[in-house]
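> Got a predicted model here, sequence first, then my questions.
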Amino acid sequence: MTVKTLTPAAIRCDEKAHEQNTKSAWFQFIKSIATFKGDLTSLTAPPFLLAPQSIVEYATYWSEHPSLLVAPAKEKNAEKRALLVLQWFLSTLKHQHASKDDNGKRKKPKPLNPFLGEIFLGKWVDESGTTELVSEQVSHHPPKTAYSIWNDAHGVRLEGHIAPRAWFNGAINIERKGYGILHIDEYKEDHLISMPKVHVEGVVTFQIAPELSGTSYIRSSSGYTSRIDYSCKGWLRGKSNSFVATLYRDGDEKNPLYVLEGQWSSSYTIKNKGGKTLQTVDLGKLRRTPLQMAPVEKQHPLESRRAWQLVVDAINENDIFAVGHEKSKIENAQRALRREEKALGVVWNQRYFTEMKEDHLVKKLVTRGKDEEAGEEHMVWRFDKDKYRRILDNQRDGIKSPTHSRFDSGVGFAGGEDCDGI
């Protein structure tokens, strides 16, 4: 029997062919999005573009530095608390929008779209104590993800939801409706946070580089507002990932108390109202606290890492055929589950969050400013901590969830149609 071996030249030839096929598929995808008039989040991306991570995991970026998240709770001065909240927010942008991972490898641009009811649970343990996270996909059409992050030791809670919408006009533009509210028990204080827009440059050349644009705000119930203006490198001047943030008393925007300026991907300076530099912050020196999760085999069927495990394995192995096959199984299962629910006249109930019609706190804080970004999202999901604790107690006692007893993940269904946009 003759054993066929691959020579280095043959390997290079295979790699070149794979690269050419990828580029061809990429340009076909560009053609499709260039003529598509709807929300790009409803399109199914080619397997080679998929990142091994679901959007429902993105809430982890809010608390990769738990000590910064809880720092405002230790500050008695309201003005300085507002500054610490702004610094924490800036620390969340670098890894969330980075084009490369920690090893310098270029990230794949398209995360997995969560299925309805998908959840992600984890916690961080460090000198700040235990900071916990629950994230859930509360809507699929349109896509909306709700999250809650809390640290009981410091009385800090971050809660909110994100509703992305994307379109193409030479670059991929992503608008993130929704908002977050950081609450500090000690001072009965709330900070309303809106998110900047994202535009993904280098799409045509396949040199993808996310940039932030526009303006976002942090409005505090204590009477302070932070405004963050984002800009990118122009044709002749400027630097990538640039921002200028001003912190001012409400009604006195022209006289900022602090000005923070630099790059959200590297470093920035903090100056007082007299123009004196108080601090230079090197974001690259911040060390992220590892997220702790249950082993995949012990996770609930709805948990992201367990539900997408075979898809993620295929993505990491660059097996585009397995990616498509495993992904379709979940898509078809979800479509079958929706048909089953419609036939029975039932709707999916959120596992950890409860829907509310409006948020009076948000309306109160938004009316103090001219921006209405956060107020455009009228439907609100509140984290139900009693429900969460009841589920944990049931799990410890070996009692299965009374909800979704037959259709807990939908992954086991067989169907013949694809579910759009997963």
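Thanks, I have it.

> drop to CA atoms for contacts and neighbour counts, all remaining ones
Noted.

> Mind jotting down where the strands sit in the stretch 101-250 of the chain?
110-112, 119-126, 129-139, 144-151, 156-168, 172-184, 189-193, 197-201, 209-220, 224-231, 242-249 (DSSP state E, counting those that start in this stretch).

> Dump those into CSV; add mean neighbour count and distance to Val347 as well.
Shown next, in CSV, are the strands of the stretch 101-250 of the chain (neighbours: other CA atoms under 10 Å; distance: least, CA to CA, whole Å):
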stretch, mean neighbour count, distance to Val347
strand 110-112, 21, 23
strand 119-126, 20, 17
strand 129-139, 23, 11
strand 144-151, 25, 16
strand 156-168, 21, 20
strand 172-184, 21, 23
strand 189-193, 22, 31
strand 197-201, 20, 32
strand 209-220, 22, 35
strand 224-231, 22, 40
strand 242-249, 22, 43
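
> And here is the other one:
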Amino acid sequence: MVREVGSDTKLAVLTAPFSLENEESDSKYRAPNLIQRILSLLSSVRPGSDLTRLQLPPQFNIPKSQLQCYGESLYSTNSDMLTKCSNEETPLGRFVSVVAWSISTLRPLPFGLAPYNPILGETHHVSRGTLNVLLEQVSHHPPVTALQATDDKNNIEMIWCQSPLPRFHGTYIETEVHGERRLNILDKRETYTMNSPKLVIRFFPLPGVDWLGNVKIRCEESGIEAELCYRGNSFLPRPSIHRSVKGKIFMSSTSKTVYEVSGHWDRTVILKDVSTRKTTTIYDAKEALHRLKTPIVKDPKAVLESESSVVWGEVSEAILEKSWGKAKEIKTCIEEKQREAARERKSRQKQDEEEEEDYIPKYFTVSHSKENGWSCLPNNKLVPTAPIVVND
């Protein structure tokens, strides 16, 4: 954990990113009797209910925002897998690298804890080397996060628009992450589109958190696709299934499989050439997600008031100190200010628009339709260098 005083008025609290070795150590800021507290919290929730409006007490929070979690999947890694995507010489080589990078964005999450729900207009801005990442919460109900990341040196741009929808199903919570992810390799004029697996939190018979479901990755320009299936334990622990991934890379025009993909996203993932039977390790989680560095504030004066680590700084500090009463008081104050702002916006709207929020995002142009869901376009071509950095 890092506590950074941004100025006389801003406190930025930055905590270690999710990694393989800190998966169990997250218990250091858990409240006691967590399982009993979870069951009590969900006792009045009906199966199938949407949990996006559920207000969590700070005892259930990781000391970081969901924006930070999304951002970490890009800027927190030991392997420069994005640069490899751009530098591969052939379309097939680049596609394989994109598949490996996609797998690397999955991180082990602690059971029974969740990040803060971002407030409307909250931002997160971090740089690592020549990669600059910017996120903004562009809608609160439903929650929608827009992300833009650019690496001008390596001709890379990423645009995501993500809207998680958690639902309670009695013995588990399943979160569908709606929205498309686009990775653009600009000098090759290639765009890779992909979706996200589901996040499943199980309570019985074995408590745990898994990424499950199907992911499709496609590059229209090269005519190559991939289908990946993420699996996990259901009832009994099975090491061969737990956190496993299996799939194929094939040509869109003929559906001919070129490579088979298999392994575990928290261990290693293997690529097998179906014609030669030769195997190659395309992803090593221990190498990529081991001892990840915590971001630091490099330019305190440039940190925005809307920065996640500032918005939630005092709450995070109280959680780390296990001062639950203080954390609840500060968190309630933040959430009440957001509700008051929503009421003020609603009072200014015409009756026929009362269901719409008139919030205009600062960094993105956002649209929504029943057919295509949420989409976002960045207002600027490049993300500027951030005041918060991850040192190599």
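Yes, it's here. Everything numeric in this text was worked out from a predicted model, so none of it was measured.

> related to what we said a few turns ago, want to try TSV for the strands of the stretch 101-250 of the first structure, with distance to Leu83 of the first structure as columns?
Shown next, in TSV, are the strands of the stretch 101-250 of the first structure (distance: least, CA to CA, whole Å):
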stretch	distance to Leu83 of the first structure
strand 110-112	32
strand 119-126	23
strand 129-139	21
strand 144-151	20
strand 156-168	16
strand 172-184	13
strand 189-193	11
strand 197-201	22
strand 209-220	10
strand 224-231	8
strand 242-249	7
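
> ok, Glu89 of the second structure to Thr193 of the second structure distance?
20 Å (CA to CA, to the nearest Å).

> my bad, Ile103 of the second structure
From Ile103 of the second structure to Thr193 of the second structure the distance is 14 Å (CA to CA).

> do Lys256 of the second structure as well
20 Å.

> Could you pick out the longest helix of the first structure?
helix 8-34 (DSSP state H).

> Tell me which other helices or strands the following helix or strand past that helix touches.
Using DSSP states H and E, the next helix or strand after helix 8-34 of the first structure towards the C-terminus is strand 50-54. Secondary-structure packing of strand 50-54 of the first structure (3 or more CA pairs under 8 Å, 6 or more residues apart in numbering; DSSP states H and E): strand 110-112, helix 309-316.

> how about 7 Å then?
Applying 3 or more CA pairs under 7 Å, 6 or more residues apart in numbering; DSSP states H and E, we find strand 50-54 of the first structure packed against strand 110-112.

> Where in the second structure does the strand it packs on align, residue-wise?
Using TM-score structural alignment, strand 110-112 of the first structure lines up with residues 114-116 of the second structure.

> does Cys376 of the second structure count as helix, strand or coil?
strand (DSSP: H, G, I helix; E, B strand; the rest coil).

> what sits against it?
By CA atoms under 7 Å, 6 or more residues apart in numbering, the contact set of Cys376 of the second structure is Ala146, Cys161, Phe364, Thr365, Val366, Ser367.

> overlap between the residues you listed and the first structure?
Here is what carries over to the first structure from the contacts of Cys376 of the second structure, by both residues aligned by TM-score structural alignment, their matches' CA atoms under 7 Å: Ala146, Phe364, Thr365, Val366, Ser367.

> and the residues you listed as CSV, adding secondary structure?
Output for those, formatted as CSV (three-state DSSP):
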residue, secondary structure
Ala146, strand
Phe364, strand
Thr365, strand
Val366, strand
Ser367, strand
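
> which of those residues has the most neighbours?
Neighbour counts for these (other CA atoms under 10 Å) peak at Ala146, which has 29 neighbours.

> Just want to check the distance between it and Thr191 of the second structure.
18 Å.

> Ile38 of the second structure now?
Taking CA to CA, one finds Ile38 of the second structure at 42 Å from Thr191 of the second structure.

> Kindly report the same for Gly325 of the second structure.
From Gly325 of the second structure to Thr191 of the second structure the distance is 48 Å (CA to CA).

> Asp152 of the second structure now?
From Asp152 of the second structure to Thr191 of the second structure the distance is 16 Å (CA to CA).

> for Gly117 of the first structure, what are its contacts?
Glu136, Gln137, Val138, Leu302, Gln350.

> which pair in these spans the largest distance?
Comparing all pairs in the contacts of Gly117 of the first structure by CA to CA, the longest separation belongs to Val138 and Leu302, at 12.5 Å.

> okay, stretch 321-328 of the first structure sits on what stretch of the second structure?
Stretch 321-328 of the first structure maps onto residues 325-332 of the second structure, going by TM-score structural alignment.

> Now do the buried residues in that stretch.
Across stretch 325-332 of the second structure, burial judged by 16 or more other CA atoms under 10 Å covers Lys326, Ala327, Lys328, Ile330, Lys331, Thr332.

> So what's the gap between that stretch and the chain middle?
25 Å (CA atoms, centre = their mean, to the nearest Å).

> Superpose on the first structure and give me the mean offset of that stretch.
With mean CA distance after the TM-score superposition for the first structure, stretch 325-332 of the second structure departs from the first structure by a mean of 0.9 Å once superposed.

> Tell me which residues are up against that stretch.
Pro57, Pro58, Val315, Ala318, Ile319.

> Serialize those residues to a markdown table and add fields for neighbour count and distance to Leu51 of the second structure.
As requested, those are exported to a markdown table (neighbours: other CA atoms under 10 Å; distance: CA to CA, whole Å):
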| residue | neighbour count | distance to Leu51 of the second structure |
| --- | --- | --- |
| Pro57 | 15 | 14 |
| Pro58 | 29 | 16 |
| Val315 | 28 | 22 |
| Ala318 | 19 | 25 |
| Ile319 | 25 | 22 |
